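Q: sequence-free structure coming up:
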């Protein structure tokens, strides 16, 4: 009887194991089948659904968020803010991806991010006044951050234009005196140079190719910059084109003036060096020099009095 009982229990356990293995294999095959079905459905899904999944995070999240904040930013900035921002973008050289709407919405997003950062940073200090100042400072910095970025881009572009203009005018003068026309000389400069000045010359040529007059194209180039030397050059070329003055003669005079102005700017910056170095000299160099020179004497005097 004991042997029959043990044999029966073994048969029951074997049946349980067989049933469990069958169920697990069925579950695994069902899971694999479902996974294959999902992959097949995604592969055969309509193009509109797959495009939505293939879009980047910026296209799916950031762009709709900017569109929602655009209207609020326009109400905060004022009625003439679009013209002012467009003017700044022209002076900055129209950075890739930066438009009037993007700058306006970025001001609102920056204000929200700056406010949150200011509140979080203010929690590290005690006192409600300090926390309020931190929050207000973060809000103002985030709101005016895009304007500061554009101001920095305008300044860098103006400095680069100021450095490139004398050499470009020299190349224009050589090209015109060698027999090329003004338009061909400008094309030669735009082709053989790089930077914002080359881009402005290329844009001027494109405007002339679509039917705009040379004087209007030159004036447009001058309006897109805030460099006085550039506007002086544009004004001289417009007058030469209007009164029929030989272009080579005007370019020769402009080239000479630009070299003189460049030398004067270098001398001016050299004269500013002693004034600019005064503050670091007083607050940084002289204290360390006094410590190095007077330190051993002070230590010796202290040892003498203590003895």
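A: Noted; the coordinates are in hand. The structure displayed is predicted, hence computed values, not measured ones.
Q: from here on, contacts and neighbour counts on C-alpha atoms
A: OK.
Q: next up, the contacts around residue 13.
A: Contact partners of residue 13, counting by C-alpha atoms under 8 Å, 6 or more residues apart in numbering, are absent.
Q: over to residue 251?
A: Contacts of residue 251 by C-alpha under 8 Å, 6+ apart are 169, 172, 173.
Q: could those go into TSV alongside distance to residue 223?
A: TSV is the format used below for these (distance: C-alpha to C-alpha, whole Å):
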residue	distance to residue 223
169	18
172	21
173	23
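Q: with secondary structure, neighbour count and distance to residue 92 as added columns, please give those residues in a markdown table.
A: Below are the contacts of residue 251 laid out as a markdown table (DSSP: H, G, I helix; E, B strand; the rest coil; neighbours: other C-alpha atoms under 10 Å; distance: C-alpha to C-alpha, whole Å):
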| residue | secondary structure | neighbour count | distance to residue 92 |
| --- | --- | --- | --- |
| 169 | helix | 21 | 22 |
| 172 | helix | 26 | 24 |
| 173 | helix | 23 | 27 |
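Q: which of these lies closest to residue 231?
A: Minimum distance to residue 231 across these is 13.2 Å, recorded for residue 169 (C-alpha to C-alpha).
Q: against residue 153, how distant is the closest one?
A: Per C-alpha to C-alpha, to the nearest Å, residue 169 is found 24 Å from residue 153.
Q: go on, residue 133?
A: 29 Å.
Q: between those two, point out the one with more neighbours.
A: Neighbour count, other C-alpha atoms under 10 Å: between residue 133 and residue 153, residue 153 has more, with 19 against 14.
Q: which helices and strands sit right next to whichever strand or helix holds that one?
A: Per DSSP states H and E: residue 153 is located in helix 128-177. Helix 128-177 sits against helix 81-91, helix 100-122, helix 182-192, helix 196-209, helix 228-243, helix 247-276, with contacts defined as 3 or more C-alpha pairs under 8 Å, 6 or more residues apart in numbering; DSSP states H and E.
Q: try 7 Å this time
A: Applying 3 or more C-alpha pairs under 7 Å, 6 or more residues apart in numbering; DSSP states H and E, we find helix 128-177 packed against helix 100-122, helix 182-192, helix 196-209, helix 247-276.
Q: any chance of the ones you listed in CSV, plus distance to residue 35?
A: Converted to CSV, the helices and strands packed on helix 128-177 look like this (distance: least, C-alpha to C-alpha, whole Å):
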stretch, distance to residue 35
helix 100-122, 41
helix 182-192, 57
helix 196-209, 54
helix 247-276, 71
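Q: and here is the other one:
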């Protein structure tokens, strides 16, 4: 018994030390996110050569954190890493979140939760290995789940904001502003993820990208169908010489119709969604109140008879 307690204490202390060390190492690399975003901007504007030149002058992850990142990278196929970078883009590249840091946290989670999972499997080798593998899998994939959750929430916000932002953009264009100036006004006078995306579109155009390229990049950074349609319509308008104000006005009206239809669809699903809570929570209590007294009287009459 004393040996088991000592083993539990040792494994727990090792897991806690690994987790604490990982958090401290990650905190020491605070500037990495800003550096990565800057390098991505340089690469998008001036090409890979400029990125390599800038990267040579910047710091890298701390050695221990870099080893954890390399461990997670070896366990992940190349397509998974590319998908992670895309999901971070969908999540808006949150502060201190880069692909390198997320991969490092995957390595930290794997090493920290594997021994914690093993604690629950003490008793036989098979259960110890099984629980350790489960803990390692949870620690390895938990950062992916957090990134996916952040991306999903951000894309939902973009979808809700799009109609109102397009109305403001339409008003600015109809008032005589050019498209770039209208985008600048919208970015300055609104808040939220869509405002950030419009600011990025404006910055890319100021750095030399054409409007078509900036709009295609905007479409690639979202999963919202309405944004894809909006970007495609503006690209076609630019190529065919169609007035931008008319396209924006039609897009805003169409998006509002789709948003209303989506709200009506959700409202129609409500009765189905509340059916199971009603059956599981309300009906049993109601049956007890209605049938309970009658059941007691029937039982008493049978016992007395």
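A: The structure has been received and is ready for your questions. What you see is a predicted model, and the numbers here were worked out from it, not measured in a lab.
Q: how alike are these chains, TM-score-wise?
A: Scored against TM-score structural alignment, normalised by the length of structure 2, the superposed chains reach a TM-score of 0.76; 249 aligned residues with a C-alpha RMSD of 2.0 Å.
Q: now the helix holding residue 153 of structure 1 on structure 2. Mean distance?
A: Helix 128-177 of structure 1, aligned to structure 2 and superposed, deviates on average by 1.5 Å (mean C-alpha distance after the TM-score superposition for structure 1).
Q: now that helix against helix 228-243, angle please.
A: 40 degrees (axes from the mean of the first three to the mean of the last three C-alpha atoms, to 10 degrees).
Q: show me what contacts the aligned partner of residue 304 of structure 1 in structure 2?
A: When structure 2 is aligned by TM-score structural alignment, residue 304 of structure 1 is paired with residue 301. Residue 301 of structure 2 makes contact with no residue under the criterion C-alpha atoms under 7 Å, 6 or more residues apart in numbering.
Q: again with residue 72 of structure 2
A: Neighbour list for residue 72 of structure 2: 103, 104, 106, 107 [criterion: C-alpha under 7 Å, 6+ apart].
Q: give me the neighbour count for the nearest residue to the first one once chain neighbours are set aside.
A: The reference is to residue 103 of structure 2. Residue nearest to residue 103 of structure 2 in three dimensions, not counting chain neighbours: residue 69, with 5.0 Å by C-alpha to C-alpha, 6 or more residues apart in numbering. By the criterion of other C-alpha under 10 Å, residue 69 of structure 2 has 23 neighbours.
Q: next: residue 95 of structure 1.
A: Residues near residue 95 of structure 1, counting by other C-alpha under 10 Å: 12.
Q: the counterpart of it in structure 2 and residue 242 of structure 2, how far apart?
A: Aligned by TM-score structural alignment, residue 95 of structure 1 pairs with residue 94 of structure 2. As defined by C-alpha to C-alpha, residue 94 of structure 2 lies at a distance of 37 Å from residue 242 of structure 2.
Q: residue 227 of structure 2 too?
A: Note on residue 227 of structure 2: its distance to residue 242 of structure 2, by C-alpha to C-alpha, is 19 Å.
Q: repeat that for residue 224 of structure 2.
A: Taken as C-alpha to C-alpha, the span from residue 224 of structure 2 to residue 242 of structure 2 is 24 Å.
Q: ok so, going back, so which of the helices and strands packed on helix 128-177 of structure 1 is the most packed in?
A: Of all these, helix 100-122 has the most neighbours on average by mean count of other C-alpha atoms under 10 Å, namely a mean of 20.
Q: elements contacting that one?
A: helix 63-77, helix 81-91, helix 128-177.
Q: can you list those helices in a markdown table and add distance to residue 259 of structure 1?
A: Converted to a markdown table, those look like this (distance: least, C-alpha to C-alpha, whole Å):
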| stretch | distance to residue 259 of structure 1 |
| --- | --- |
| helix 63-77 | 42 |
| helix 81-91 | 24 |
| helix 128-177 | 6 |
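Q: which residue in structure 1 lines up with residue 243 of structure 2?
A: Match for residue 243 of structure 2 (TM-score structural alignment): residue 246.
Q: residues contacting its match?
A: Here residue 246 of structure 1 is in contact with residue 240 (C-alpha under 7 Å, 6+ apart).
Q: likewise for residue 34 of structure 1?
A: Residue 34 of structure 1 neighbours (C-alpha under 7 Å, 6+ apart): none.
Q: and the helices and strands packed on helix 128-177 of structure 1: which comes nearest residue 28 of structure 1?
A: Distance to residue 28 of structure 1, taken as C-alpha to C-alpha, is lowest for helix 100-122 among these, at 47.8 Å.
Q: once aligned, what mean separation remains between that closest one and structure 2?
A: Mean deviation for helix 100-122 of structure 1: 1.6 Å (mean C-alpha distance after the TM-score superposition for structure 1).
Q: roughly how far out does that helix sit from the chain middle?
A: Mean-position distance between helix 100-122 of structure 1 and its chain equals 16 Å (C-alpha atoms, centre = their mean, to the nearest Å).
Q: circling back: overlap between the contacts of residue 251 of structure 1 and structure 2?
A: For those, the aligned pairs still in contact in structure 2 (both residues aligned by TM-score structural alignment, their matches' C-alpha atoms under 8 Å) are 169, 172, 173.
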